[in-house]
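1. Got a predicted model here, sequence first, then my questions.
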Amino acid sequence: MAERRYKAFISYSHRDKAIAGWLHRALETYRLPKHLLDSGKAERLHPIFKDREELPAADSLGDAIALAIESSDALIVLCSPAAAKSPWIAREIDLYKRLNGDRGVFPVIVDGEPPDNFPAPLLVHYEDGQPTEAKSEPIAADLRPEGDGKKLAKLKLVAGLAHVDLDTLVQRDSARRQKRLAMVAAASVFGMVGTSGLALYAIDQRNEAREQRAEADGLIEYMLTDLREQLEPVGRLELLDGVGKRAMDYYARQKLADLSATELGRRVRAVQLVAEVQNLRGNNEEALPAFRQAARTTEELLARDPDNPEAMFNHGQSLFWVGYIAWQHGQMDEAKRAMEAYADISTRLAAMDRSNLEWQMEEAYSLSNLGTMAVDDGELSRALRYFERSAEDTDRVALAEGRPDARQIELAGCLSWIATTLKQLGRISEAIDVRRDELAIYDTIIAADPANNEARKGRIFAASGLGQMLMLQGNKSDARSHLDSSITEADRLIASDPDNTLLHELTRGGISHRAMLAWSQGDHALATRNFDRLERLQNDLRRRDPKNYQWNIADPANLELKRALTDRSQAPPESLRRMTGNSRDIARKADRESEWMLVAASLIDGFAYERENNFKAARESFRNAATVPETKGERIDLNAIALRAKAAEKAGQAKIAARMNKKLAELEVDPVIDDRLP
């Protein structure tokens, strides 16, 4: 038996890496009360093994891992759905229990519900170095807020690892924490973290400066974790703004080359916490610089050890967040650079070990992100190839994992992107087939687990999208069935979670398509009821976020034009022209859907002039609608084609009308938007 060197070995899935890092720090830095310790016993649980070397592709555990397990007094297993499916975690548990039996095994729930989130060997009783037929029923600490919570779960582990009384730890920790929180809260509100006093004093004295840097990093991390836990539930995260500003000023003065790997690691954690707090508050203008700082730091760590998989993974995550926030801000050049770099790292990681399913999924995620970037550029064929590769990778991982629900939902999401892109390319029949495959995944999951709301949310969008495409092919009966099921599902979920803005967003598509379908079939009253409901939903979203461009500008203009073509087409001509003027200005600035909006605006103007018997102005408006330039790129705007054909007919431009109608026939579609136009 190897000589023991570790207090414990933490076994975890890479998907739970963040919580593993927190727990590792929390346990190693916890100081045990002296009066509880036997003579000569250490006050700290140190060292604890966490940072595993990458496992080889062979069936046996790596020698370094096996040695670390043999050298550990206890085994901490982070339990989650990902951990339950990991063959590596199962082997780590098996090796430890063959050496020690069930003694010293501490399960910690991170996500999911027991026993489904427990790796199989946890549930087996070991005796004389072998698994038996008997079951083991381990008692787990539960990190989830609805369980023990982080603090109590940590104290349970400390008590178990140190063999001390839990109640005494809880009482002592409560008293100490109250004093620290009072002091830190005062500092945050009235002085906002004394990083200048902690980290900048005597900065030219290297040893002392390093100690102070560690203190400052620790204080920042503490405030952005423990204090945040106190402030977030009561909606007072703004009190951390000063912490974030001081922290960013402090880190901006550091030279990365002067920092050790440990110091760089602390810097990454703290800066990411600053970014995370700002992102939670919706303040991405402050979050983006923080994520950039984190990426600079992970880049430095990777430069020092270019072939280190963990350094590669961490830098990839930093790059993703930079790309994501930049994309949200419309800073597309930076977003593309970051996402392409993230994809490069993810692809290299995946190639290093094809048996590492988490790395395969990183590649799948990165390909999907590149597809999204390509869609924004209008390069739909390239986007489709990315989405298809992402779906293939996800399907391969899902198969290897036994097709768990969570992974199947991710696969359905890939299919959703493929279906949407095929529709934009005008390949409607193919898009319908893919959308049906997506729906089949959701229906299978829901049939087995009716309470799976993630599958139900996905189904809302998928059923709505399928209904819209069936409308395009003239299958209005099936279209109505799918649209109604989408709306019913959305209503059910909204009733249980009325403040969920995602549900409100998902609902709008089905309601809009249902209104257009009702109008095309002559049911004016039903169309109006659906349009009115859609307007109420949009107004609610606008109140929730007055700065959201889509909710406040683009979507209302889109709805206004649809109503001007349908149930409000008999509004006074001057009212119609006022609506089209507003929509035309918005459409000229829009990146998407601008073509159909510009065609519709001129067409509606023509109808308004006709009602005033101003036939010259009407003809000019119809000509303008018929000759709106087609959007460059591959995206096919079916509504624009249909309305352009109608405008050309009204303007007497038979050739244009024939060309538009021929294009629709070749695509085998018949949009309903022009079904009742005069």
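-> Perfect, thanks for sending it. Residues are numbered from 1 along each chain as shown.

2. Please make it C-alpha for all contacts and neighbour counts, starting now.
-> Will do.

3. residues touching G371, list them.
-> G371 makes contacts with R382, A383, L384, R385, Y386, F387, as judged by C-alpha atoms under 8 Å, 6 or more residues apart in numbering.

4. one more time with 10 Å, if that's ok
-> 365, 377, 379-390, 417-418, 421 (C-alpha atoms under 10 Å, 6 or more residues apart in numbering).

5. are any of the residues you listed buried, and which?
-> Among the contacts of G371, the ones that count as buried by 16 or more other C-alpha atoms under 10 Å are 365, 379-381, 383-390, 417-418, 421.

6. Let me know whether R480 touches G474 as I believe.
-> No: R480 is beyond contact range of G474, at 11.1 Å (criterion: C-alpha atoms under 10 Å).

7. who has more neighbours, these two?
-> Counted by other C-alpha atoms under 10 Å, R480 and G474 do not tie: R480 has more neighbours, with 21 against 16.

8. show me the residues around the more buried one that make contact.
-> S464, G467, Q468, L470, M471, S486, G510, H513, R514, L517, A518.

9. related to what we said a few turns ago, tell me which entries of the buried ones among the contacts of G371 lie within helices.
-> Among the buried ones among the contacts of G371, the members found in helices (DSSP state H) are 365, 380-381, 383-390, 417-418, 421.

10. Below is an additional structure, to be compared with the one above:
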Amino acid sequence: MQYSAFISYSHADEKIARWLMGKLETFNVPSKLVGSDGEFGPIPRKIGKVFRDRDELSSSGDLGSTVNQALLNSNSLIVICSPDSAQSKWVNNEVAEFRKLGREQRIFSFIVGGEPQSRAPGVACFPASLLAPEHPGEPEREPLAADARDQGDGKQRAFLKLAAGLLGVGFDALAQRDAQRRFRRMAAITTASVIGMSIAVVLAVSAFLARNDAQRRQQQAEDIVGFMLGDLRQRLETVGRLDLMRSVDDKAIEYFSNLDARDLSDRTLEEQARSLTGIGEVRLNEGNYIEAMNAFKEAHLRTSALYQRAPENAQRLFDLSQAEFWRGYVAWEQGRYQDAQMWLSRYRDSAIKLAAIDPDNFDWQREVAYGYHNLAVLDKSRGNFAQAEAHMLAERKLYSNWLEQFPEDLVLRFEAANVDSWLGSLALEQGKLGAAQGYFQKQVQAIEQNLLAEPHNIEWREIHITSLKLLGQATENLQQLEQSERLFQQALMLTEQLHNRDPLNIKWMLEFGNSHWRLVHYAGENSHFHLEQASQLISRAFEANPKDERSAYFLAGVKTFHGRKALIAGDIDLAKRLAKESQDILAAFWREDVPEELRTSYARSLILKGELHHYQQDFGVAQQVWQDALQILSESTKGEVPFIRLPDLIVVSEHLGQKEQATAYQLRLSAAIKQ
């Protein structure tokens, strides 16, 4: 074979792919193992050449000839597993192609992020083709995996596991030899360090004669902290002593917090700010918000001091803006929304100043868009829809200007379309149905332009389907039913094409089922067919990924609708079962800040349950269940309830005999439709 291994990865993981390739190609097999018999023959001195350099696959979606030839000429396939690679069509195709060659036992997984046990998009780390069974109906395949995450094996141990698999030797044998070699190296480093420390002591004594005692002690302390955050931290991470590494970080933060930033040099402040930001990100990834915030606060103090010394320095303003963002982000994660609003507003304002300093730096210009977007999403999550819309409109204005400068930039066009989609959703929340329809129409047009330029780009095709459904929903709300049916039919045709291309793709399966579900109310004689198809496809998607929230409320909605049809037909037992199944599914996802779709889906299941009790003349129980539904539809609002809840509020108010309230909701609904 020309290559010992082929590394398959998402471009988002390119940095780790480069690192892994370098480690593999420079790895020296322990001399005592070289020449001995391994699982695949005599063990070589080197692992050999690794294939990584590829830009992209051909636009047709098939593997390009270079990549295809490299797969054929590779002994093994290494899959860098992360949430990005799990959703990468290229990684998925490469794994599928390699499996076709009959070398399944030569596929090795290298986990760098995500959760191996999860199948939720954005969390799962294994590509679908890596898990797919050899024959339909069999259990999922269990990949041979080395877990490079901190909570797994760690990078060094995971690398050794991977190397052992490629060489065909036991991990313990390779690890023991490698440990002996590293021990000898560490001993040499330690000896050199002792010598260096001895020299440093001599130099310190000499410096004592020339400097005053306070300056000498401060310098020594900073040298020690620098060593702690540099060489020592790296060595502790290498040997897997994460507990000691965290202690080093804590001591560093404690030391920094006792210093007065005004007494430190610019270089010292910059190094400390970088170190503290790095520590904060590590703590944030661990879910330790308090310690993350402590680190970001100290980083902010230092970036503030640096900026005050040179307010004309754009890089220092950029560093300050990042520290402001992190303080706002952690406050948001902690539920301290007022603090989050303050710090994210500061980040936005700093970004505006930064963009004014250097109008030609496009990266800094985009920081302004990020600033507005953060504030918009925060306001939307708090129910401040009008304020969120104002921030999103400011972001949209920036993209309009950029698109005038770069009209053929597909990514810019997509990002602008994404802002239009947000604006459409915010308009829906406020009952501005005509405006929502206009924004979603812009999104459809922009994505269709991208598809004209790149007709085989799967990402554009997926977004196109979503945009058609959003436009169809807005059009349906305006009672323009013929147009909305055409849009949903178009979405169904496109999702069917994707599903037929890869029937095992859970995401496409769910979208195909949802497209059938959208047509249930339009199909007349075909209504039952669409309902059955939606039920089957969405059920399969939910069974494959029971932690996915979208699958849950889609499936619950189908079951509630089916249950109401059973009630109308007089099949009470079936209606009861479906209503209970719907509630059980949604109960597992219930929390205080649930999305509107899940909230309304849960309320509908309760309304159906109340109708069943009312049908059986359990009037008191029915009233209580409807009161529960009313509470769910009325809570977590600021001012008027979101528009999406109005149809269900009308139904439950009428059930409870609250005619005046039902009429008020109906008037608001009718006014929105007539706009």
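-> Great, that's in hand. Quantities reported herein were computed from a predicted structural model and do not represent experimental measurements.

11. Mind checking the TM-score on these two?
-> In this superposition the chains share a TM-score of 0.57, using TM-score structural alignment, normalised by the length of structure 2; 463 aligned residues with a C-alpha RMSD of 4.6 Å.

12. picking that back up, joint contacts of R480 and G474 of structure 1?
-> Q468.

13. Which parts of the stretch 201-350 of structure 1 are helices?
-> 206-222, 228-231, 241-252, 261-280, 284-304, 309-328, 332-352 (DSSP state H, counting those that start in this stretch).

14. no, scratch that, I was asking about the stretch 451-600 of structure 2
-> Under DSSP H, counting those that start in this stretch, the stretch 451-600 of structure 2 gives helices at 458-477, 481-501, 506-518, 527-544, 549-569, 572-587, 596-615.

15. Tabulate those in CSV, adding columns for distance to W326 of structure 2.
-> Formatted as CSV, the entries for the helices of the stretch 451-600 of structure 2 read as follows, by distance: least, C-alpha to C-alpha, whole Å:
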stretch, distance to W326 of structure 2
helix 458-477, 30
helix 481-501, 39
helix 506-518, 32
helix 527-544, 35
helix 549-569, 27
helix 572-587, 33
helix 596-615, 28
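
16. Give me whichever of those is most buried.
-> helix 506-518 (a mean of 25; mean count of other C-alpha atoms under 10 Å).

17. if we can go back for a sec, the helices of the stretch 201-350 of structure 1 into JSON lines, with extra columns for distance to R436 of structure 1 and mean neighbour count?
-> As requested, those are exported to JSON lines (distance: least, C-alpha to C-alpha, whole Å; neighbours: other C-alpha atoms under 10 Å):
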{"stretch": "helix 206-222", "distance to R436 of structure 1": "47", "mean neighbour count": "18"}
{"stretch": "helix 228-231", "distance to R436 of structure 1": "43", "mean neighbour count": "16"}
{"stretch": "helix 241-252", "distance to R436 of structure 1": "47", "mean neighbour count": "18"}
{"stretch": "helix 261-280", "distance to R436 of structure 1": "35", "mean neighbour count": "21"}
{"stretch": "helix 284-304", "distance to R436 of structure 1": "37", "mean neighbour count": "21"}
{"stretch": "helix 309-328", "distance to R436 of structure 1": "30", "mean neighbour count": "22"}
{"stretch": "helix 332-352", "distance to R436 of structure 1": "29", "mean neighbour count": "20"}
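
18. and S80 of structure 1, which of these is closest to it?
-> With C-alpha to C-alpha as the criterion, S80 of structure 1 lies closest to helix 309-328 of the helices of the stretch 201-350 of structure 1, at 20.3 Å.

19. counting contacts, what elements does that closest one pack onto?
-> In terms of contacts (3 or more C-alpha pairs under 10 Å, 6 or more residues apart in numbering; DSSP states H and E), helix 309-328 of structure 1 is packed against helix 261-280, helix 284-304, helix 332-352, helix 357-376.

20. could those helices be laid out in a markdown table, adding distance to A82 of structure 1?
-> Formatted as a markdown table, those follow (distance: least, C-alpha to C-alpha, whole Å):
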| stretch | distance to A82 of structure 1 |
| --- | --- |
| helix 261-280 | 23 |
| helix 284-304 | 25 |
| helix 332-352 | 17 |
| helix 357-376 | 9 |
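
21. Now do K179 of structure 1: how many residues are near it, please.
-> 12.
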